[in-house]
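Asker: This is a predicted model, with the sequence first.
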Amino acid sequence: MRVIIAPDSFKGTITAAAAAAAIATGWHDVRPEDDLLRIPMADGGEGTLAAVESAVPGAERVSVEVLGPATGANPQASTHLADWLRLPARDGYGPVGVIELAAASGIEHLSSLAPLTAHTYGFGQLIHHALKSGISRILLAIGSSASTDGGTGALKALGARFIDRNANLLPLGGGFLPDLEFVDFRDLLSPPPGGAVVLSDVTNPLLGPQGAACIFGPQKGADDQEISHLEKGLETLASKIGKDPNFPGAGAAGGTGYGLARWGAEIRPGAAEIADIIGLTNAVKDAHLIITGEGRFDNQSRQGKVTGYVAGLAAQAQIPVALVAGAIEGKTSDYTCPTSLSQLAQSIQAAKNNPQRWLEEAGRILASQWAPSNQTQCGDFD
């Protein structure tokens, strides 16, 4: 039997590659004769770079010193090294750049949340470096952002100028956007000739109750007053740039999707793009079962997340898909053998403390209980 193991990262606990390896180890303990193909997945969030690097021969990491995400108006800000990925020429394109916002401007780089002053400038520095290196196409993974700056930090790093009513440059951070009076794009670098694609699992608009500030602001530390202030800033940005703020994905990464779309990038579902790049789309044709997973499976998982995308891919190929998750909080009718690590470990914290152990155990359980003629009798893990 050929089994594809294609999980997302279990955020904050174990990478997608390590999760796939652990599930494979458990499965192999029970069914060593099976052909196991590990294809770690991502959807544009944290772990995208690692998933692509592990699957594409010749992928090369490039390190760049970038500005940290919470510098605000401080010109003496700390910096750190961040990587982008250069892929060999393929599919009619020259070298392709893959850039992960989380690597430069992700929330994990904050020692404390900074809802008004966090920014995407470091992410823009990575884009700038990749463009200057001669790439022909660029893929931009924008999950795990720290800021709500509408992508203005990234655009500033690419040559844009954001100016207040006193003809001063605005400091970095979404909290300063209400003072925006004029936008100067004359020196803004152009996307590469093969285009720029934003990889995102988010379809929220820029503004309103489902927009960047209201939905994602609290995750970045914003209270009600700060959310209102950030919303006003994004409204001001949209009025000055003039692009419709209501398109799906505009609100991704604190409005970075909006800023990048104004730059000329196309927003696409991240999981589908990654699946094509790393070969999952073709691999499922010869598989008998796919195993996918993530840290927390809920009703949002079906909407652009790895687990939802893989389930759809399996349905198209008419093969079953099994689910392994740290915690299961949503309907699992699309999956056979839904397995919760927190149930196996008897608590969420125990599962987080040793994810490799419990992923291996999940692999053993799936291998011992799953068979093509017995797909629905996989134990009481739902």
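Answerer: Cool, the structure landed.

Asker: C-alpha only now, for contacts and for neighbours.
Answerer: Noted.

Asker: in this protein, which spans are strands?
Answerer: Applying DSSP state E to the chain gives strands spanning 2-5, 35-38, 60-67, 79-87, 96-100, 137-141, 161-164, 180-184, 196-200, 266-269, 289-297, 321-328, 336-340.

Asker: check contacts around the nearest residue to Thr120 once chain neighbours are set aside.
Answerer: Using CA to CA, 6 or more residues apart in numbering and skipping residues adjacent in sequence, the residue nearest Thr120 is Gly153, 4.5 Å away. By CA atoms under 8 Å, 6 or more residues apart in numbering, the contact set of Gly153 is His119, Thr120, Tyr121, Gly122, Gly124, Leu172, Gly173.

Asker: so what's the third one up against?
Answerer: Listed by CA under 8 Å, 6+ apart, the contact partners of Tyr121 are Leu67, Gly68, Pro69, Ser105, Thr152, Gly153, Ala154, Leu155, Lys156, Ala157, Leu172.

Asker: which two in the contacts of Gly153 are spaced the farthest apart?
Answerer: Between any two of those, the greatest separation by CA to CA is 13.5 Å, found for Gly124 and Gly173.

Asker: this is the comparison structure:
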Amino acid sequence: MTDPAAGDPIGPTAGRGRPLRVAFVPDRIGGLSAAEAGTALATGWRSRRPDDELVVVPFGASGAGLLDAYAALAQAPVSVASAVPSPAVDPVSTESTLLLEVAGPETLLVGVDAAPRAALPGADPSRDASSWAWGEAIARALTGRTDVRHLVVDLAGGGARDGGAGLLGALGATADVPLDRGIAGLTGITALDLTAPRDALAGIEQLVAVVPADQADRPLFGLRGIASLHGVALREQGLPWDPADLLAADATLQRLAGLASPGRADAAGLGACGGVAYALAALGASVSTGPAWLAELTGLEETLAAADVVVTGSGAYDFAHRGGETVETVVGLAGRAMRPVIAVAGYVTISSREMRAYGLDAAYAVHAGVPGETVSVDRADLEEMGRRVARTWAGG
């Protein structure tokens, strides 16, 4: 491969005789956070090539990985507090419903770690499941703060399919039906007042709903909407399902959408995470994935364009996930700049030919492994891997 800007060859042993610029952009690897993994890889590389210019950009998709990555970037801790469930909702379990936040400079990232609701055998627990905890997380995170300009809500793990009604209720929205009793409680809704939630977010200049990549194009209702997909899931689990109930739920979501934000509810991505993305969009949010948001926040595209070599990483690189959202994002951005990408993973179960078809120039396995197994990776493993990659790729 050739660098079109410099005209120098870029590939294995291309760094002989001149310093290289190397960007390390990993996700979590094994038990190490993205920041720890990137630092370990960079430390190993530097021990072989001390004159190279190295930069570490921690990355993550959603959940704990995203929180840890942003915490490292913002140099701020992840704060954890127990959630206070709505009195109208039979709580999942108060002890395991946690509100998470990272407060960076003018940017606040919030999320929820909630255990699934217990259900009787053969029952569908999602009819009355509420997204209240996400609204509670936002309300608590903003209490007493006047410096927040950018609010990012990580919706990973949301199991409620209430269109975000619970979230809106926790922020003060009112309606002629309960907002905290799931999709079942929204039946017959004809009025919705979002004045309080909008007032609560009045000082926010940018509101972002972070969703998993495989839900980023999911609509709120219709054939590919929440109710339809829920019916498919029930059938696959062997649980009873009623077409009339699913059609009624779809109609309820359409009425909710018409009241909250007429004319935009059919946009892609608003059905993500049980429609909680829609509720935030009704309050002015854009919908993004974790890696896409972090890429914009860090100016990653410019960083990769300035690099000679890009090193990413994840827990596993296999046919099913190909390294996950982080690797996919890094490969895509590096490809635009025509920069080579090397992946490091706990284990690799895909051939060199196939990985090149997905945009990778090489992939290195820390240990031999097979899909489904947990591979132990520590800092020393990744430092050694950094030395190996520097030696075999850059001639260090």
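Answerer: Arrived safely. Source: prediction; values computed, not measured.

Asker: still on that earlier bit, Ala351 of structure 1: which of the contacts of Tyr121 of structure 1 is nearest?
Answerer: Ser105 (28.6 Å).

Asker: buried residues in stretch 369-378 of structure 2?
Answerer: Val375, Val377, Asp378 (16 or more other CA atoms under 10 Å).

Asker: Near the counterpart of Val389 of structure 2 in structure 1, how many other residues are there?
Answerer: Residue pairing (TM-score structural alignment): Val389 of structure 2 is matched to Leu366 of structure 1. The local packing of Leu366 of structure 1 (other CA atoms under 10 Å) involves 25 other residues.

Asker: Over to Thr312 of structure 2?
Answerer: Counted with other CA under 10 Å, residues neighbouring Thr312 of structure 2 total 30.

Asker: Tell me which residues touch the corresponding residue of structure 1 for it, please.
Answerer: Aligned counterpart of Thr312 of structure 2 in structure 1: Thr292 (TM-score structural alignment). Shown in contact with Thr292 of structure 1 (CA under 8 Å, 6+ apart): Ile5, Ala6, Pro7, Asp8, Val306, Thr307, Val310, Val321, Ala322, Leu323, Val324.

Asker: if I look at the closest residue to Thr292 of structure 1 other than its chain neighbours, how far off is Glu46 of structure 1?
Answerer: Residue nearest to Thr292 of structure 1 in three dimensions, not counting chain neighbours: Pro7, with 4.2 Å by CA to CA, 6+ apart. Pro7 of structure 1 is 13 Å from Glu46 of structure 1, where distance means CA to CA, to the nearest Å.

Asker: again, but for Leu280 of structure 1
Answerer: Taking CA to CA, one finds Leu280 of structure 1 at 19 Å from Glu46 of structure 1.

Asker: hang on, isn't Ile29 of structure 2 packed against Val375?
Answerer: No - look at Ile29 of structure 2 against Val375 with CA atoms under 8 Å: they stay out of range, at 9.4 Å.

Asker: What's Val210 of structure 2 aligned with over in structure 1?
Answerer: Per TM-score structural alignment, Val210 of structure 2 is aligned with Leu199.

Asker: And for its match, the neighbour number?
Answerer: With other CA under 10 Å as criterion, Leu199 of structure 1 counts 31.

Asker: what residues are up against the closest residue to it other than its chain neighbours?
Answerer: Leaving aside its sequence neighbours, Leu199 of structure 1 sits nearest to Gly270 (CA to CA, 6+ apart; 4.0 Å). With contact set as CA under 8 Å, 6+ apart, Gly270 of structure 1 has these partners: Ala42, Asp43, Gly44, Ala141, Val198, Leu199, Ser200, Asp201, Gly304.
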